[in-house]
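J.: How does the following fold in three dimensions:
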Amino acid sequence: MTDHERQQSKADRLPLLRSLWYRSRREARDDAEAGRSITMPVRTATPPLLQVIRRLALALLVLALTTLIVYVDRDGYNDNSDQSVDLLDAAYYATVTLSTTGYGDITPVSDTARLINILVITPLRVVFLIILVGTTLEVLTERTRQQVRIHRWRARTRDHVVVVGYGTKGRHAVQTLVGQGIAKDRIVIVDAQRKASDAAGDDGLVTVTGDATRSETLLKAEVQSATRVIVAPQRDDTAALVTLTARQLNRRATIVVAAREDENVPLLKQSGADTVVTSSSSAGRLLGVSMVSPTVARTLEDLMTLGSGLDLLERPVTKEETGQPPRSCADLVVAVVRGKELLDYADPRLTRLQSGDRVITVSRATTADQA
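T.: You can find the predicted model right below:
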């Protein structure tokens, strides 16, 4: 089979992928819907279970303190059943009093006992109720606060970056974006695995847990208002479906897709990808370069790792550089983007930089000490 026939075969599979995509939209289930959620970065470091245990321990401490107070002053109380108050009676009285049940079978009869009830037992009752009821109120308040945060995030999220898949490729893509100055609150992670979403949340990123091949999930990530979409799932067929869905929801966004096999590149581009990066072939080329010249491979890795030494960056031409030859720039210019055309440094047309050009330069990374 020739390359042309292989590409034609891939193109013939495109309608099948589209039909699978539409079928996945029709096969919504309640449990799948319940699994999709937006998670904002957690601000507290205390786990909810630990908070509940602490409150329960504090409530038991208040109950024990009240029991001790009643038992010490047991002569000032009257039990209608046997006219005496022992330790069990004191614990019983403390329990029904703090819970505001108050059966009235054990009552304070002396002035001292009644004064202690006014000054000590009543405040302890209030504290006890605050501890128990406060836990429920805090949970409800936290949910409300989370919904308010999500609503505010939706209202202000525009021109952000959506990253589908938070595996090895997705994490390194986010690290590069953050290194290039993109704030974390402008990056949204979409992943079907709760573990990956939790890892993204721990990294301070907004996450959407759900199947990215479904439009409902991507709509929760506000993909319709995003300017860039990075698709980095584990499988190429999933990448094609995600790309189809994202392109349908957003016609103007730049979509970059990671693929495993070169033969799937034409299909992904027909699905709507602007750029397709093949991980297997890229790794193979790097392996070959490393065998021939390890120093060249280290230099390439240095260029691809932002902030490690040398950075390969794209930036607009400054006013001072307009009209000047590329060699006059402070950084080493390796290519110039002029309109939709890419001119390398050896192109004879590249004699002077023009307004609107974007230069691709090699510059030395700025460390925190240098800054």
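J.: C-alpha only now, for contacts and for neighbours.
T.: Noted.
J.: any idea how far the biggest helix by length in the chain is from the chain center?
T.: Longest helix of the chain, by residue count under DSSP state H: helix 122-156. Counting by CA atoms, centre = their mean, to the nearest Å, helix 122-156 is centred 23 Å from the centre of its parent chain.
J.: what's downstream of that helix, the next helix or strand?
T.: strand 161-164 (DSSP states H and E).
J.: Now find how far off-centre that following strand is within its chain.
T.: 10 Å.
J.: State the next helix or strand along the chain beyond it.
T.: The helix or strand immediately downstream of strand 161-164 is helix 168-179, counting by DSSP H and E.
J.: before we go on, could you also do this sequence so I can check it against the first one:
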Amino acid sequence: MLPSPKIGPLRSVVYRIVIACVLLVAVVAAVYLDRDGYKDNNGGQLSLLDCFYYATVSISTTGYGDIAPTSPGARLVNIIFITPARVLFLIVLVGTTLEVLAERTRQDWKLSRWRDRVRDHIVVVGYGTKGRSAVKTLLSTGVARDSIVVVDPDPRVVAEAAEAGFVGVVGDATENSVLRQASAHLAREIVVATARDDTAVLVTLSARHLNPTAGIQASVRESENVQLLRQSGADHVVTSSEAAGRLLGVSTSQPNVGEIMEDLLEQGRGLDLYEREVRVEELGKPIRAVREPALALVRDGRTMPYDSKACRELKRGDRLILVKSTHPENETDEDEVTGA
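T.: A predicted model of the protein is given here:
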């Protein structure tokens, strides 16, 4: 499901029903006011029920012929009013079907074009609390909306994601076919934010099978499942329940520290963590010589704290985990924020 502004289906149907009812009532009124100009084969003057009957069979093009206009005025009304109303009524009815077909064709065409050009995007499996927070953080770090694909089994959730500007896929992400619809085999990163740990394991297995090179970031509720996620192919695993518990504990015993930790978790407010490669002028120097506050060093896939012996001399290819302030007065240069 691609993002597109549109009127909701229920509202669209109600709108068409209202138009059809207005047309029907208008025809009934026109016939009833000139009921003397119509002939009923059963004899007698037309009643209000007869007028409703004639209006219904006329604008629906059924036309049994048992009631017919006989006077010049009634025939003129049929020519200049009832016939156009009949055409408009048919347009309202057929238009609903045509709109559905046109919308489906347009969506299929847009989806085909998207699949032809999508590369290095991010697939977010699960658009609940964790998935929404992950997407919010991605947007705050500069990731474009059209490069995020949301996968969720709930059509309403996917529709909400599409309205927010994301590409959405409805289905069970444990199935390879659903992940292929999201082009997970071409994705740069895959975020697994499902509600259940067993589902997260199955999604990770399927995603890693389809895309051996993508980075897979997964979330679990229980720490005992972390190793299982890693064995399934996840590069990083976050334990949501224990992380929240630790933050609560720190906030209780050390409220100021807890506030800073919470600040770091919310991208774009106060203090943020970011990663960049060591610059040429920093090679051979200790990590303490770096201008920005440095917390850790990543070398050969290993993350080491700032006081590790390896941090005494920075080498080519090292990456630094730094802290930056998002306060306008303390913003660093753009190249320092984005990295070399």
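J.: Can you check which part of structure 2 stretch 119-134 of structure 1 sits on?
T.: Aligned by TM-score structural alignment, stretch 119-134 of structure 1 falls on residues 80-95 of structure 2.
J.: Compute the distance from the centre of that stretch to the centre of its chain.
T.: For stretch 80-95 of structure 2, the distance to the chain centre is 38 Å (CA atoms, centre = their mean).
J.: picking that back up, for the longest helix of structure 1, which helices and strands make contact with it?
T.: helix 48-72, helix 87-98 (3 or more CA pairs under 8 Å, 6 or more residues apart in numbering; DSSP states H and E).
J.: what does the last one correspond to over in structure 2?
T.: Per TM-score structural alignment, the counterpart of helix 87-98 of structure 1 in structure 2 is residues 48-59.
J.: now do the first one
T.: Structural correspondence for helix 48-72 of structure 1: residues 9-33 of structure 2, per TM-score structural alignment.
J.: buried sites along that stretch?
T.: 16, 20, 23, 24, 26, 27, 28, 29, 30, 31, 32 (16 or more other CA atoms under 10 Å).
J.: All the strands of structure 1, in order from the start?
T.: 37-39, 77-79, 106-108, 161-164, 187-191, 206-209, 228-231, 254-259, 275-278, 310-316, 332-338, 341-344, 358-364 (DSSP state E).
J.: Buried residues, the fourth one. List them.
T.: Within strand 161-164 of structure 1, the residues that qualify as buried by neighbour count (16+ other CA under 10 Å) are 161, 162, 163, 164.
J.: next one: stretch 258-274 of structure 2
T.: So for stretch 258-274 of structure 2, counting by 16+ other CA under 10 Å, buried means 258, 261, 264, 266, 267, 268, 271, 272, 273, 274.
J.: and if you look at stretch 122-142 of structure 2?
T.: Here stretch 122-142 of structure 2 shows 122-127, 130-132, 134-135, 137-138 as buried, counting by 16+ other CA under 10 Å.
J.: Output the residues you listed in JSON lines; the columns should cover distance to residue 235 of structure 2.
T.: JSON lines is the format used below for these (distance: CA to CA, whole Å):
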{"residue": "122", "distance to residue 235 of structure 2": "15"}
{"residue": "123", "distance to residue 235 of structure 2": "15"}
{"residue": "124", "distance to residue 235 of structure 2": "15"}
{"residue": "125", "distance to residue 235 of structure 2": "15"}
{"residue": "126", "distance to residue 235 of structure 2": "18"}
{"residue": "127", "distance to residue 235 of structure 2": "20"}
{"residue": "130", "distance to residue 235 of structure 2": "18"}
{"residue": "131", "distance to residue 235 of structure 2": "17"}
{"residue": "132", "distance to residue 235 of structure 2": "20"}
{"residue": "134", "distance to residue 235 of structure 2": "16"}
{"residue": "135", "distance to residue 235 of structure 2": "18"}
{"residue": "137", "distance to residue 235 of structure 2": "19"}
{"residue": "138", "distance to residue 235 of structure 2": "18"}
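J.: Residue 178 of structure 1 -> structure 2?
T.: Looks like residue 178 of structure 1 aligns to residue 139 there (TM-score structural alignment).
J.: Grab the nearest non-local neighbour of that match.
T.: residue 145 (7.1 Å; CA to CA, 6 or more residues apart in numbering).
J.: Give me the contacts around stretch 84-104 of structure 2.
T.: 13, 16, 19, 20, 23, 27, 58, 59, 60, 61 (CA atoms under 8 Å, 6 or more residues apart in numbering).
J.: I'd like the helices and strands packed on helix 122-156 of structure 1 laid out as TSV, including distance to residue 142 of structure 1.
T.: Shown next, in TSV, are those (distance: least, CA to CA, whole Å):
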stretch	distance to residue 142 of structure 1
helix 48-72	11
helix 87-98	26
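J.: closest to residue 251 of structure 1 out of those?
T.: Comparison of those against residue 251 of structure 1 by CA to CA identifies helix 48-72 as nearest, at 41.6 Å.
J.: Roughly how far does residue 295 of structure 2 sit from residue 99 of structure 2?
T.: Per CA to CA, to the nearest Å, residue 295 of structure 2 is found 57 Å from residue 99 of structure 2.
J.: neighbours of residue 118 of structure 1, just the number please.
T.: Residues lying near residue 118 of structure 1 (other CA atoms under 10 Å) number 11.
J.: what does residue 281 of structure 2 give?
T.: Counted with other CA under 10 Å, residues neighbouring residue 281 of structure 2 total 8.
J.: Quick check: the aligned residue for it in structure 1?
T.: Counting by TM-score structural alignment, residue 281 of structure 2 corresponds to residue 323 in structure 1.
J.: OK, contacts around its match?
T.: Residue 323 of structure 1 makes contact with 352, 353, 354, 355, according to CA under 8 Å, 6+ apart.
J.: Just send those residues back as a markdown table, with distance to residue 221 of structure 1 and neighbour count too.
T.: Listed next are the contacts of residue 323 of structure 1 as a markdown table, based on distance: CA to CA, whole Å; neighbours: other CA atoms under 10 Å:
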| residue | distance to residue 221 of structure 1 | neighbour count |
| --- | --- | --- |
| 352 | 43 | 14 |
| 353 | 39 | 22 |
| 354 | 38 | 18 |
| 355 | 36 | 14 |
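J.: Count the residues that sit near residue 23 of structure 1.
T.: 12.
J.: measure it to residue 150 of structure 1 for me?
T.: Taken as CA to CA, the span from residue 23 of structure 1 to residue 150 of structure 1 is 30 Å.
J.: What of residue 278 of structure 1?
T.: The gap separating residue 278 of structure 1 from residue 150 of structure 1 is 35 Å, by CA to CA.
J.: next one: residue 20 of structure 1
T.: Using CA to CA, we find residue 20 of structure 1 at a distance of 31 Å from residue 150 of structure 1.
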